[in-house]
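> Sequence unavailable; structure follows:
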């Protein structure tokens, strides 16, 4: 694919032009030395309990596990700490109290003035506008009396509580964010959009259908409750089952151990690129996010472009896998897959690709390999992956010492974290889209939101082993050991700077799980040439961005290894935006770092002990 440079490079790009490789992408802007502050250390892990203390500790663990079943794994102590910190400092801040009282008085006057004007009928300018991402009150019915007054008073009240929960002197940033987040969730319960008595669209539909919409909604709610209780897919997801309508790219399972199945996809071209691609998805998701329907399957698209693709499919763990940790996932997953690929394609280097936490694990493996002089990797690609957890996104709201300890007790008895508990956390992060809009449409309007492949995939979660989940929460999220050079494998620190491979980093603008600025920070640690892509969409939709997808844009630029690191905001402001999918950019980059075309490989290698075991997608992906 022929690509083009920007016509007018920035001064920073000109400054680095003497180090620029030939190609079609602009160079990243260069400002400063990219230094970052180091996050404060976390508290060390608690010591193991003595034999005398074990019965008492077991009592506590049983209590915490019972509470966790009622709170979806959320620690009440963590919430009490956050609100206690906020409330105590608010009581000690008379200036903040006076400011809030003044704001309340002004909002009451604004609402009273608006109410008087709105009762006169006709067009009435709103006294407060919703946030840009808030579309609950977009319908014209909300501009009619009394619904205009209802939603305006709600928005004013919501704004006041935001002012109350933020900016209180002395409150820690984490506690402020937690208290503000929980308060916002509670306020949304009382939103006029979520009640059949105060939502004009629901009232109109109820009058039109004589209440039939509420009957249909009650039926939908019952179906969802039964499916949740019986651990069955939600309504509509049965049309997107792996091996039937999704995850249908032809291939073979060529290796299986207690943790992974390795899928090799059949070639679709007469010749293929010499270096294969190994994709490492996150262990918290099913791999077929990258092999959805044929029209938006990244795997199928890569195969059609002439690439040999291998995919790790993680087992959905149960109590038997409770003691598998991060090192086990690295050894039984990535390293085992590389051994098999080496037997099928001897003397071929591998384009290693990781998605989300799979990319974090892959970065650890690549650093360990570099330290050992293992040169089996040709390049490193990370999709929405972070290695510096200093600012790990809104998921940090659910991660602190109290919360992690509570989760450990909840997981200790059953040996794993339930998929629905992680799913609940993700849903709360986008509650407007994933909870309240569904309540209104499915249960109040009586209309089922159409299910599509990506939505069905999001309901097909995986469990997480007790030890693995505890280790990555404590060592990566809380301790940020990887970025600080304190993460150890086999007694040696893992240094990301030892990775000198060419790297391709993909971030998405609306990512709530891996904020794009944190993905961008990977460049601080990698010591090779880096190509960074920022694309529209969220954590999943931005990655599943096939050519031809409407309204997709992206930015892309190269940063040579010797160039200084520019700030994230500077990069976004200066790198030109392009329309379309970023997939062709990655494919062209892979081709640039490959050695040429060769005949397709065999499927597996029976002589080396790796015969095809089953057709893709295998058995692990079907486990619920």
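Here it is on my side, so go on. Every value quoted in this text rests on a predicted model; they were computed, and no experiment measured them.
> Please make it C-alpha for all contacts and neighbour counts, starting now.
Fine.
> now the helices for the stretch 1-150 of the chain?
In the stretch 1-150 of the chain, the segments counted as helices under DSSP state H, counting those that start in this stretch are 11-15, 54-71, 76-91, 94-118, 147-165.
> Give me whichever of those helices is most buried.
helix 147-165 (a mean of 19; mean count of other Cα atoms under 10 Å).
> Packing partners of that one?
Under the contact definition 3 or more Cα pairs under 8 Å, 6 or more residues apart in numbering; DSSP states H and E, helix 147-165 sits against helix 94-118, helix 173-189.
> Now do that helix against helix 94-118, angle only.
170 degrees (axes from the mean of the first three to the mean of the last three Cα atoms, to 10 degrees).
> related to what we said a few turns ago, list just the one of the helices and strands packed on helix 147-165 that sits closest to residue 590.
With Cα to Cα, the closest approach to residue 590 among those belongs to helix 173-189: 40.2 Å.
> And the closest one, how far out from the chain middle?
Averaging C-alpha positions (Cα atoms, centre = their mean, to the nearest Å) puts helix 173-189 20 Å from its chain's average.
> name the helices or strands packed onto it?
helix 76-91, helix 147-165.
> closest one to residue 103 among the ones you listed?
Closest to residue 103 of the helices and strands packed on helix 173-189 is helix 147-165 (Cα to Cα; 7.2 Å).
> try this one side by side with the last:
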């Protein structure tokens, strides 16, 4: 049963008036920081690139409806009927009578969890009116005739951004919880919020960078990235970390992790309880991980081939020097996995097959069903991104961070806007969100190649990608593949990973884990969270595969290690980082990971 909120005490009107004045002053200072950043020179604010594309895309949808007056009238009538029903329901409730809701939020929608959204007819009307309108607009996009699939996808995505921004839960006067909170604090929350807004604009060098956690709460090697090891190799593009053993013997075949360069590697080593790297070491693996440089203008010409040659190939060379082994097993996470797949195709083409098995963690090689990030990857937008990158030689890390946050705007943007700038509360310390905010830049040559060859043209899946004058064909890759997808992934959708499994020429073990792109991967056995599904070859429809698959509770990690160990079970005495040939250049997690965007 829903509990009624307690009636707040009368505010201190003198304090409320004083805080209102301070709020206006702080708001003015925040605006000044936005239009005149640190160099003191005034700037003309420009709408973000996405805003122009939003107007153009939704305008295209509107044109299709306006071209058919009959359908337009039917759509308008449908909206009017819903509001008439809502007005009638609200009238009954104002008379003290019960009335069923016309529209209800989804059960997981935390925006409307406060009791007054349902118990108070005024706020209930606002909530239901918002839900009716946004769902009606979604229907217009879904049912628009004569638009291509990409335009419809973009319209759906941009409509979610608008719906998130315009939610009544974001504003003081339309959110019962925020009204109570503001009256209880006599407006002091708004003053604190404006001060934090100023700080976040300053942190973004004139652009708002919404904080999601305490930026000063974590220290490398102490709170995050804590597994002991040494940097045993470094070049202009990466540091190679070898982790110290924790077992008397280790698998003879070393293991290399290729993380994404879009984020930093320590998502796999957040803390001892959630460290996949630490768990691998505990199983008796000699673990190496690439820590990519946070690039700047000096790296503008580092392309996809550079990341393959100076990244994976250089790492395997150094592993050979450290361990004396010529063969490795490797894992790639997200775009790191895409690079690993390219490396495998290159080795298959040249006959230099030093990678004997591959583990792909939420990795796409076929970008047909690449999810909402495809919204940013049509010809016009890629050309604009290339123009931006040409000015500096790289894509600013905040651009990619914003794109990822837009995949879940209510959770990753607006909940923090309300908490920080309206409630005036500093977000709590959370290692995952600290990592999420630790953005990285991307070299112009590499990022342009990736966007065009993967998202736009899907060349790798079609056997059309060319690197070093060699055409790459994944069908020639015959090494064993472990292909992990997660059910709720917004970045590498499960269907995309599923269909990508058929592009390889050898045996593929497709495994579907619970949760999303990060939590589904970083799911340690001790936590007993989520679960995973196994079902043999990835073929047919994903829905049919899931219905026939076997579900296992808990982490996929032990299942994967059994798969890996079965391929090369021989063990040798544990190896110290660098062996006798590579001196330590720095303790883990190294120096490149500390470079801020």
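Thanks, I have it. Remember, predicted model here, so these are calculated numbers, not experimental data.
> TM-score for the pair, please.
Superposed pair, TM-score by TM-score structural alignment, normalised by the length of the second structure: 0.88. Supporting alignment: 552 aligned residues with a Cα RMSD of 2.2 Å.
> Please convert the helices and strands packed on helix 173-189 of the first structure to TSV, extending it with distance to residue 348 of the first structure.
Below are those laid out as TSV (distance: least, Cα to Cα, whole Å):
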stretch	distance to residue 348 of the first structure
helix 76-91	50
helix 147-165	56
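> mind checking which of those is nearest residue 623 of the first structure?
helix 76-91 (32.0 Å).
> If I take the closest one and helix 173-189, what angle do their directions form?
Using the same axes, to 10 degrees: helix 76-91 of the first structure against helix 173-189 is 100 degrees.
> What about the second structure, which residue is the most distant from its middle?
residue 95 (47.3 Å; Cα atoms, centre = their mean).
> Which position in the first structure pairs with that residue?
Taking TM-score structural alignment, the alignment pairs residue 95 of the second structure with residue 120 from the first structure.
> Likewise for residue 442 of the second structure?
Taking TM-score structural alignment, the alignment pairs residue 442 of the second structure with residue 464 from the first structure.
> ok, that match - how many residues close by?
27 (other Cα atoms under 10 Å).
> Could you do residue 347 of the second structure as well?
With other Cα under 10 Å as criterion, residue 347 of the second structure counts 17.
> which one of the helices and strands packed on helix 147-165 of the first structure lies closest to residue 71 of the first structure?
helix 173-189 (13.3 Å).
> Wasn't residue 532 of the first structure part of a helix?
No - counting by DSSP: H, G, I helix; E, B strand; the rest coil, residue 532 of the first structure is not found in a helix; it is strand.
> dump the residue contacts of residue 620 of the first structure.
260, 261, 313, 314, 315, 316 (Cα atoms under 8 Å, 6 or more residues apart in numbering).
> in the second structure, which of those remain in contact?
Shared with the second structure under both residues aligned by TM-score structural alignment, their matches' Cα atoms under 8 Å, the contacts from the contacts of residue 620 of the first structure are 260, 261, 313, 314, 315, 316.
> pretty sure the third one is touching residue 264, no?
Spelled out, it's residue 313 of the first structure. No - Residue 313 of the first structure is beyond contact range of residue 264, at 10.9 Å (criterion: Cα atoms under 8 Å).
> Next, work out how far apart the equivalent of residue 487 of the first structure over in the second structure and residue 376 of the second structure are.
In the second structure, the residue paired with residue 487 of the first structure is residue 465, using TM-score structural alignment. Using Cα to Cα, to the nearest Å, we find residue 465 of the second structure at a distance of 21 Å from residue 376 of the second structure.
> what residue of the first structure matches up with residue 157 of the second structure?
Applying TM-score structural alignment, one finds that residue 157 of the second structure aligns to residue 181 in the first structure.
> Tally up the residues packed near that match, please.
As a burial measure, residue 181 of the first structure scores 17 neighbours (other Cα under 10 Å).
> cool, residue 132 of the first structure as well?
Residue 132 of the first structure: 6 neighbours (other Cα under 10 Å).
> who are the neighbours in contact with it?
Applying Cα under 8 Å, 6+ apart to residue 132 of the first structure gives no contacts.
> separation between it and residue 298 of the first structure?
32 Å.
> cool, residue 359 of the first structure as well?
For residue 359 of the first structure relative to residue 298 of the first structure (Cα to Cα), the value is 16 Å.
> Likewise for residue 113 of the first structure?
On the measure of Cα to Cα, residue 113 of the first structure and residue 298 of the first structure end up 55 Å apart.
> do residue 151 of the first structure as well
Taken as Cα to Cα, the span from residue 151 of the first structure to residue 298 of the first structure is 43 Å.
> what do you get for residue 91 of the first structure?
Residue 91 of the first structure is 54 Å from residue 298 of the first structure, by Cα to Cα.
> With residue 475 of the first structure instead?
Distance from residue 475 of the first structure to residue 298 of the first structure, by Cα to Cα: 32 Å.
> Same question for residue 429 of the first structure.
Residue 429 of the first structure is 26 Å from residue 298 of the first structure, by Cα to Cα.
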